[in-house]
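A.B. asks: What follows is a predicted protein model with its sequence.
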Amino acid sequence: MQTNIVRSLTAVATMCFTLVSTAKADVVLPQTLNYSDNAVTASIQVTDTIAVDLSIEFEKVVGLNPETLTISAEMLTPNALSITERLNSLLVSPTTAFPVVVSITPDPDSGFAFEGVATVELYTKAIHYTPDLPLRLFTSHADGTFTDMTTLVSAGSIRARGNTGKFSDFMIMLDTRTPANIVSDKVSDIESFLSLHGNLIQPVTLAAIEHSMTLLSFAVSDQDFDSALEEVDSLISLINAAPAGAMPDVWQASDTLVNVEGELKSKFSSLRYALRVM
């Protein structure tokens, strides 16, 4: 790939935004797309008054071009079944001001793939940031359950960021669970992930992760969140220092590979954020 080559795509229609009608709602395509070697930015005017900017950054990526990714946004009602049926808590809900799902859909036959984590950020002026408002960035893969992936929420009017090891749907939601429950749920999610995919990790590395996870679980159970944060930092360092080949670290558009490294890094980074903002 050539360095610092940016391709800008602009909608050829003279309309202020492009709509593709579907049975569920109107799917809106970006007005502007910018591609570089390892990043994508997009601006989407969802309605006359609601817009969202998307940015994606990769550690390593191949096949990144306008033909391999479809980026879109869909505005739904906050109580739409396509959202509520994918939530595992009544205390998590879409916002009335911004009930927008942003989707990143790679062409499964394109050869697109990335290594490690991808960082996804949504920015919108439709919501006004306040530090005590528990807005978080959620993701759902293949119409599955929405899970919190947040690593940053900041002003501007609101900017929400998180890491992922695969591509899916993304949505800013209101999360009124208690901080302790959020942390506990995240630990349970990591334990479930390791139960499903631990067999893909080399035994020595897996044993180290499982030992540290045991200490983390004890700390969270005892509500010793300072110790839990230290253990999460240790786990992130452990994964970063794992030898090459210790675990799968690639996700492909065909969705046939589990990006274990990328998913673990993403989950632990979001858990670290949750512990830091308690």
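C.D. replies: The structure has been received and is ready for your questions. Please read these numbers as outputs of a predicted model, since none were measured by experiment. Numbering: from 1, shown residues only.
A.B. asks: alpha carbons only for contacts and neighbour counts from here, please
C.D. replies: Noted.
A.B. asks: Show me which positions of stretch 147-154 end up buried.
C.D. replies: Residues 147-153 are the ones in stretch 147-154 that count as buried (16 or more other CA atoms under 10 Å).
A.B. asks: Switch these over to CSV; also include distance to residue 214 and secondary structure.
C.D. replies: Shown next, in CSV, are these (distance: CA to CA, whole Å; DSSP: H, G, I helix; E, B strand; the rest coil):
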residue, distance to residue 214, secondary structure
147, 22, strand
148, 22, strand
149, 22, coil
150, 23, strand
151, 23, strand
152, 26, strand
153, 29, strand
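A.B. asks: want to throw those into JSON lines with distance to residue 163?
C.D. replies: Putting the buried residues of stretch 147-154 into JSON lines (distance: CA to CA, whole Å) gives the following:
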{"residue": "147", "distance to residue 163": "12"}
{"residue": "148", "distance to residue 163": "10"}
{"residue": "149", "distance to residue 163": "6"}
{"residue": "150", "distance to residue 163": "7"}
{"residue": "151", "distance to residue 163": "7"}
{"residue": "152", "distance to residue 163": "10"}
{"residue": "153", "distance to residue 163": "13"}
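A.B. asks: and the closest residue to residue 63 other than its chain neighbours, how many neighbours?
C.D. replies: Excluding the flanking residues, the one nearest residue 63 by CA to CA, 6 or more residues apart in numbering is residue 112, at 4.5 Å. Here the number of neighbours of residue 112 (other CA atoms under 10 Å) works out to 20.
A.B. asks: Distance-wise, check residue 112 relative to residue 65.
C.D. replies: 9 Å (CA to CA, to the nearest Å).
A.B. asks: what does residue 90 give?
C.D. replies: 39 Å.
A.B. asks: ranges for the strands of the stretch 101-250 of the chain?
C.D. replies: For the stretch 101-250 of the chain, applying DSSP state E, counting those that start in this stretch gives strands covering 113-124, 135-140, 147-148, 150-155, 158-164, 169-175, 250-252.
A.B. asks: would CSV of those with distance to residue 241 be doable?
C.D. replies: Output for these, formatted as CSV (distance: least, CA to CA, whole Å):
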stretch, distance to residue 241
strand 113-124, 13
strand 135-140, 27
strand 147-148, 25
strand 150-155, 21
strand 158-164, 19
strand 169-175, 29
strand 250-252, 17
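A.B. asks: Specify the stretch among the ones you listed that is closest to residue 76.
C.D. replies: Proximity to residue 76, assessed across the strands of the stretch 101-250 of the chain by CA to CA, is greatest for strand 169-175 (11.1 Å).
A.B. asks: adding another structure so you can compare the two:
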Amino acid sequence: MAILAKRDTQNRSRLLYCLSGFLIFIASFFIATSAQASTEANVVYTNDGFTAQVQVTSLIELEVSVKFENAVGVAAENFELDFQIVSPLNTNLLNRLPGTLVSLPADFPVLISIKPIADRGFSFEGVAEIEIYTKNLHYVAGSPLRLFHSSDGGEFKDITVTTGAGSYRARGQMGTFSDFLIAADLRTPVSVVAGKVTAFSDYLQAQSSVIESPTYNLLSAALSILQQQVSAGSYGSAQNTVNEIITILETADGAVMPSIWRSSKDLQNVSGTLLAQARTIRYSLRIL
């Protein structure tokens, strides 16, 4: 009975947190909208990425940096960048979040869209890395803020690989583009890890036909061990297994599995996607 009472109290506390956060979010949105001016962005491109200094409104600013391991066509004319305040009533976006326990922070309800133009010939190999920095949020130990990514209007997924102070900085990796946001994730850390492992498993199986058999068998065997360790709560051992998976993926070249993403979206960047998924699993295991 004591355990049930404790869980009931925790559930009510979580519900109250979500409700209060939603009310604050609505108030913040109207404040941000009333202060909104034309978005100003200063973007600097290099051969391996770009950095954008963005003033979304008079109250909200951010810096976004994107880096590529190996890319072709990194230039201003090949990208469409968009930064916008998101309404708490925008059900089209909210329905893309992974459940009601994930919500946009009241002080930073910003959707970031990075879309390489389809017919301009941009491509990259392996993982792309994005870092978002803003003074509108503040890092504290145990913060639920995470970096989420959505491709082609799909569900947003946690891609966080590091978070840190200054005032808040989050870094993630991906094998595709296009939408990004920072959200507060109140799901239990254990459920987040389990969900990420399941997503890795599903994607690995879906791409089995394009991965050379010896490498696929190594990944599949390591994944089976990882699933058992996560199920048993052996998270320290699970970290070691994830590191083994990452090493396998890092040493696999384009002959072993597809590793290139193009703006025409005619290729599956299997290597980059799996590597990004494995690294965000490692992040979530580390903070358990």
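C.D. replies: All right, it came through fine. All of these numbers come straight from a predicted model, not from anything done at the bench.
A.B. asks: coming back round to it: can you tell me which of the strands of the stretch 101-250 of the first structure comes nearest to residue 48 of the first structure?
C.D. replies: strand 113-124 (13.4 Å).
A.B. asks: mean deviation of that closest one from the second structure?
C.D. replies: After superposition onto the second structure, the average distance of strand 113-124 of the first structure to its aligned residues comes to 0.5 Å, using mean CA distance after the TM-score superposition for the first structure.
A.B. asks: Can you name every helix or strand that that strand contacts?
C.D. replies: strand 51-62, strand 158-164, strand 250-252, helix 260-276 (3 or more CA pairs under 8 Å, 6 or more residues apart in numbering; DSSP states H and E).
A.B. asks: For the next helix or strand after the first one, grab the matching residue range in the second structure.
C.D. replies: Right, the one you point to is strand 51-62 of the first structure. Using DSSP states H and E, the helix or strand that directly follows strand 51-62 of the first structure along the chain is strand 69-75. Under TM-score structural alignment, the match for strand 69-75 of the first structure in the second structure covers residues 79-85.
A.B. asks: any idea how far that stretch is from the chain center?
C.D. replies: 17 Å (CA atoms, centre = their mean, to the nearest Å).
A.B. asks: what comes into contact with it?
C.D. replies: Outside stretch 79-85 of the second structure, the residues that touch it by CA atoms under 8 Å, 6 or more residues apart in numbering are 29, 32-33, 39, 56, 109-117.
A.B. asks: repeat that for 7 Å
C.D. replies: Around stretch 79-85 of the second structure, the neighbours that count as contacts under CA atoms under 7 Å, 6 or more residues apart in numbering are 56, 109-117.
A.B. asks: which of the residues in it are buried?
C.D. replies: For stretch 79-85 of the second structure, using 16+ other CA under 10 Å, the buried residues are 79, 83, 85.
A.B. asks: That one vs the first structure, average distance?
C.D. replies: With mean CA distance after the TM-score superposition for the first structure, stretch 79-85 of the second structure averages 1.0 Å from its match.
A.B. asks: What is the burial count for the counterpart of residue 105 of the second structure in the first structure?
C.D. replies: Aligning on TM-score structural alignment places residue 105 of the second structure opposite residue 95 in the first structure. Look at residue 95 of the first structure: counted by other CA under 10 Å, it has 18 neighbours.
A.B. asks: correct me, but residue 95 of the first structure touches residue 173?
C.D. replies: Yes. Using CA atoms under 7 Å, residue 95 of the first structure is in contact with residue 173, at 5.8 Å.
A.B. asks: starting at the chain centroid, how far to stretch 6-15 of the second structure?
C.D. replies: Distance, centroid of stretch 6-15 of the second structure to centroid of chain: 28 Å (CA atoms, centre = their mean).
A.B. asks: Ok, stretch 80-88 of the first structure next?
C.D. replies: In terms of CA atoms, centre = their mean, the centre of stretch 80-88 of the first structure is found 17 Å from the chain centre.
A.B. asks: before we move on, the earlier item: who has more neighbours, residue 90 and residue 65 of the first structure?
C.D. replies: Shown here are residue 90 of the first structure and residue 65; by other CA under 10 Å, residue 65 has more neighbours (18 against 10).
A.B. asks: any idea how far the more buried one lies from residue 43 of the first structure?
C.D. replies: Distance from residue 65 of the first structure to residue 43 of the first structure, by CA to CA: 16 Å.
A.B. asks: Check residue 256 of the first structure too.
C.D. replies: 30 Å.
A.B. asks: Same drill for the two, tell me which one is more crowded.
C.D. replies: The neighbour count for residue 256 of the first structure versus residue 43, taken as other CA under 10 Å, is higher for residue 43 (21 against 9).
A.B. asks: Could you find the closest non-adjacent residue to the residue mapped onto the more buried one from the second structure?
C.D. replies: Aligned by TM-score structural alignment, residue 43 of the first structure pairs with residue 53 of the second structure. In this structure, residue 53 of the second structure finds its nearest non-sequential neighbour in residue 63, 4.7 Å apart by CA to CA, 6+ apart.
A.B. asks: Please give me every residue in contact with that neighbour.
C.D. replies: 52-54, 132-134.
A.B. asks: what's the matching residue for it over in the first structure?
C.D. replies: Checking TM-score structural alignment: residue 63 of the second structure goes with residue 53.
A.B. asks: Pull out the buried members of the contacts of stretch 79-85 of the second structure.
C.D. replies: Buried residues within those, counting neighbours by 16+ other CA under 10 Å: 56, 109-113, 115-116.
A.B. asks: residue range for stretch 162-178 of the first structure in the second structure?
C.D. replies: Taking TM-score structural alignment, stretch 162-178 of the first structure hits residues 172-188 over in the second structure.
A.B. asks: Please name the residues that touch the spatially closest residue to residue 253 of the second structure that is not a sequence neighbour.
C.D. replies: Closest residue to residue 253 of the second structure apart from its sequence neighbours, by CA to CA, 6+ apart: residue 259 at 7.6 Å. Counting by CA under 7 Å, 6+ apart, residue 259 of the second structure makes contact with 125-126, 269-272.
A.B. asks: and the residue mapped onto residue 259 of the second structure from the first structure, how far is that from residue 209 of the first structure?
C.D. replies: In the first structure, residue 259 of the second structure lines up with residue 249, judged by TM-score structural alignment. Applying CA to CA, the value for residue 249 of the first structure to residue 209 of the first structure is 16 Å.
A.B. asks: ditto for residue 255 of the first structure
C.D. replies: Residue 255 of the first structure is 25 Å from residue 209 of the first structure, by CA to CA.
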